[in-house]
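Participant: Provided below for reference: sequence and predicted model.
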Amino acid sequence: MNLSVASSMSHFLKISIFTIGGWIILNSSGHHPTLASLPGESLHGGARELTPTQKNEEVNLPLPPVEISQESAPPPFLISQATSELRVGVGDRLGIQFLTSPQYNTEAILQPMGSIELIGVGNLFILGMTLEQVEGAIAQVYQSAQLLENPPVRVTLLERPRATVPSLDPLPTLREERLEDPYTLGAGDQISIEIFQVPQYSGQHEILVNGMVNLPQLGSLSLQGMTLEEASQAIANAYENRRILRQPQVTIRLLNTRSVRVSLAGEVNRPGSYTMERQGSLFPTLTQALNTAGGITQLANLSAVEIRRPQRNAPDKIIRANLWDFVQQGNRANDPTLRDGDTIFLPTVTETNLAEMSRIPTISFNANAERPLNIVVIGEVFRPGPYTVTGAARTGAAGLPGGGGMAGVPPTVTRAIQVAGGIKPQADIRRIQIRRRTNLEEERIVEVNLWELLREGDSLQDVVLQEGDTVFVPIAPELNPEEAIQIAEASFSPDTIGVRVVGEIRGNGALRIPPNTPLNQAIVEAGGFNIRAHTRSVELVRLNPNGTVTRRTIEIDFGAPINDDNNPALRNNDVILVRRSTLATVSDTLSEITRPLDQTLGLFLFPLRIFNIFN
């Protein structure tokens, strides 16, 4: 604004007028700037309540003659970098200097909520302000708190975090420099509204369920979804548009925040809606929400987690996080803080990775890996069916459910097989399947090779199970005797199987022997052949899985290694029949023939035996 002002020497000077924080700066050619104030207003700025007449008509303020003086120059704090258009953001480190009260000098970092902490007054929201506005806001809050009277403040930007470079990747990895979204108001928030020099309109309010607050003389005003800065401007505009206050300076402080309500879907153990409380000034994080929902499943794609955040008057904002980067690198930017109304979605992996699946039970936001699981075991195990599996299972005798073992171990494939009585000798441990359903009710198959576990010690093959899994053990197309011996010694095979050796043997024929024990060894453990036995061959009676019974003659060769022809490996419930020799058979036949004659002769000789008694 340009005005002509009469001086004491009847000359007219052309001066420029502009304001900073309520000051009117008068600048003229060849002179230093001077200060003046508008009539009816405080020299140091602030809102002025309009009279009823002023509310309904335009206000014309005449400027009185102003004397240009060197002594009326503005205070030094007005001539600072505050005139810069630079706006402060989260992570900025600010130097705050009180020119007349150094005890309040401090350095402050702008927090994700958009506020800084000041000595004696607490938090002040300044996100998005210019340095000039920050200086005015700080001066105002100390004046309102009656700590300082019109304090001159200088604010300087000491440090700014490195800017984030957008990624061209459709699923960008979040970096540490990613700025947190400013806090937005909603139902349940308690706020303090301070209008400079108008204490009758200031006070504490709670945002109602519809997002409204009731303000003096103004009535209901919606602050739903606004940041503190936006809400301050909305209140100021409302008072000015209704001609209640002129140029009000409004400051909003957040006293108590509402609970954070989030929804989780996808590969989490308990999808649904959850209410999470803040821990002090900290908002809940993504991993804390996953933990609250029972942890993640082993089919979760941790590199592509999505957070959908509602925006006021705009489409939802999509935030992508890579939790693998958080787990492996400790990058906390990939564990963002949550806001009320967020929806978290964990997609399903397209391909299973045993290495990643083995890491999931060990991370902090996974469910309790030691809890019992309800699973089903079918195929070549001794007792197929549904079971409750823990990590403490251990197989004893074949066909008996496993128990005991170590505590604190997560349930795995081998533990499930042990619970089901152990693996059968004819099982194909190279192609064991874990049939697992996604949260979209689609079946995914994870194949494991327990032979690699036995041969190479590849522990990744012993996959940790999750609720509802089905373990399928197929039958092997052919058996390798050498491999069968190794499998029989594995922990997921039973300790013993039950066989019977009957017929011409010396000892007890009921045996408990290790799986795949050869036939020759079973005969020896049963006491060996007696003198009546046919030592060249025995009969092996076997109950097949389909319910049929096979019976075959095995030629005995105690020097033969384990093989399917004359020294086969035994299975549970096998029966070995040792026949009589030819001589024993003839002897037994003659005994049967002569037995009636012996009985007849016995009748005739009975009287003679009586006389022998008296003799």
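Facilitator: Yep, that arrived.

Participant: okay, CA-based contacts and neighbour counts for the rest of this
Facilitator: OK.

Participant: How much space separates Val155 from Ile434?
Facilitator: 63 Å (CA to CA, to the nearest Å).

Participant: Give me the distance between the two termini of stretch 36-55.
Facilitator: First residue to last in stretch 36-55 (CA to CA) measures 24 Å.

Participant: same thing with stretch 322-337?
Facilitator: OK, stretch 322-337 end separation, CA to CA: 14 Å.

Participant: buried set for that stretch?
Facilitator: Within stretch 322-337, the residues that count as buried by 16 or more other CA atoms under 10 Å are 322-327, 331-337.

Participant: before we move on, what about stretch 259-279?
Facilitator: Quick answer for stretch 259-279 (16+ other CA under 10 Å): 259-271, 276.

Participant: for the stretch 351-500 of the chain, what spans make up the strands?
Facilitator: 373-379, 385-389, 432-437, 443-448, 470-473, 497-503 (DSSP state E, counting those that start in this stretch).

Participant: Use this one as the comparison:
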Amino acid sequence: MIRSFLLLVCAVLAGWAPAVGAQQRPAAVSTPAAPEYRLGSGDVVRINVYQNPDLSLETRITEAGLVSYPLLGSIRIGGLSVTQAERLIADGLRNGNFVKQPQVTLVVAQIRGNQVSVLGQVNRPGRYPLEVAGMRLTDVLAMAGGVAQGGAESVVVSGVRDGRTLRQEIDLPALFAPGGGERNLVLLDGDTVWVDRQPLVYIYGEVQRPGPLRIEREMTVMQALAAGGGPTQRGTHKGIRVHRKAADGQVQVIEPQMDARVHDGDVVYVRESLF
């Protein structure tokens, strides 16, 4: 009787053990794989087949996306990922009874097919390759050395999406605000990134440091005057004038409030005090 009870307890405990262990094992976290680079026309690729040196080849992908490969002739690999291109060549060698178990390796030696242009106020303007799929605006700006000292805080990205012309202005500081990552645009082949010069306001008259000043974010007339060192002993805050070019090209003369914001190209004139 006692022996039967002990055997029953052991059986129950043995049945519980896997369940307990399963509860203690942490759940596996799946990380999404990064998208592969797509081969493009102009790319230089190096193809090797294990233990078949006669099938090694370094060639450039044509404008039609083709390469001429030994035994297989012209094959289209443009638009494929590296893995897909390797599989295509291996299947061709196997199905043609050229190699029984081909082990194909394809390496992109030079990227010429997928590039973007970065122009304007950056430290290293030029054309840069999209080395992997899914490269974003900040990745390409980093390759170009970042925004130069005289560059603006916003950039313009132009290109084509789904057959339609794209022109999008992106505020760079907003990319690093909470939720700003969604505005970090994914760049495609042929896109152009333009970084304009920093916006300037010009201040002259009875001011300590006349000349051009960088417009900081939401800068007011009072802040611009302070950046210029303030009025001289003969200057006055009263009667400040702002010369601003309108959309039709005409220059307007405005007598603004001190908390009014200045615009790019504004000319602020500080008058001399009459007393």
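Facilitator: Looks like it came in fine. Computed from a predicted structure; not experimentally measured.

Participant: Would you give the TM-score for this superposition?
Facilitator: TM-score for the superposed chains, counting by TM-score structural alignment, normalised by the length of the second structure: 0.53, backed by 220 aligned residues with a CA RMSD of 5.4 Å.

Participant: where do the helices sit along the stretch 401-550 of the first structure?
Facilitator: 413-419, 450-456, 481-488, 519-525 (DSSP state H, counting those that start in this stretch).

Participant: what helices or strands is the first one leaning on?
Facilitator: This means helix 413-419 of the first structure. strand 373-379, strand 385-389 (3 or more CA pairs under 8 Å, 6 or more residues apart in numbering; DSSP states H and E).

Participant: how about Thr395 of the first structure, what's its match in the second structure?
Facilitator: The pairwise alignment with the second structure assigns Thr395 of the first structure to Gly205, based on TM-score structural alignment.

Participant: which ones among the buried residues of stretch 322-337 of the first structure are found in helices?
Facilitator: Leu323, Trp324, Asp325, Phe326, Val327 (DSSP state H).

Participant: And those residues, which is closest to Leu208 of the first structure?
Facilitator: Leu323 (36.0 Å; CA to CA).

Participant: what about Thr83 of the second structure, neighbour count?
Facilitator: Per other CA atoms under 10 Å, the neighbour tally for Thr83 of the second structure reads 14.

Participant: What helix or strand is whichever residue in the first structure pairs up with it located in?
Facilitator: In the first structure, the residue paired with Thr83 of the second structure is Glu229, using TM-score structural alignment. Assessed by DSSP states H and E, Glu229 of the first structure sits inside helix 228-241.

Participant: residues of that helix that come out buried?
Facilitator: 228-240.

Participant: Report the two of the buried residues of stretch 259-279 of the first structure separated the most.
Facilitator: Ser259 and Glu267, at 24.4 Å, using CA to CA across these.

Participant: Return the distance of the closest residue to Val153 of the first structure other than its chain neighbours relative to Ile109 of the first structure.
Facilitator: Leaving out its chain neighbours, the residue that sits closest to Val153 of the first structure by CA to CA, 6 or more residues apart in numbering is Phe98, at 4.8 Å. Using CA to CA, Phe98 of the first structure is found at 17 Å from Ile109 of the first structure.

Participant: what do you get for Pro310 of the first structure?
Facilitator: 27 Å.

Participant: got it, and Ala393 of the first structure?
Facilitator: According to CA to CA, Ala393 of the first structure and Ile109 of the first structure sit 54 Å apart.

Participant: Could you check which of the two is surrounded by more residues?
Facilitator: Shown here are Ala393 of the first structure and Ile109; by other CA under 10 Å, Ala393 has more neighbours (25 against 19).

Participant: who's in contact with that one?
Facilitator: Taking CA atoms under 8 Å, 6 or more residues apart in numbering, we find Ala393 of the first structure in contact with Gly402, Gly403, Gly404, Gly405, Met406, Arg415, Ala416, Gln418, Val419.
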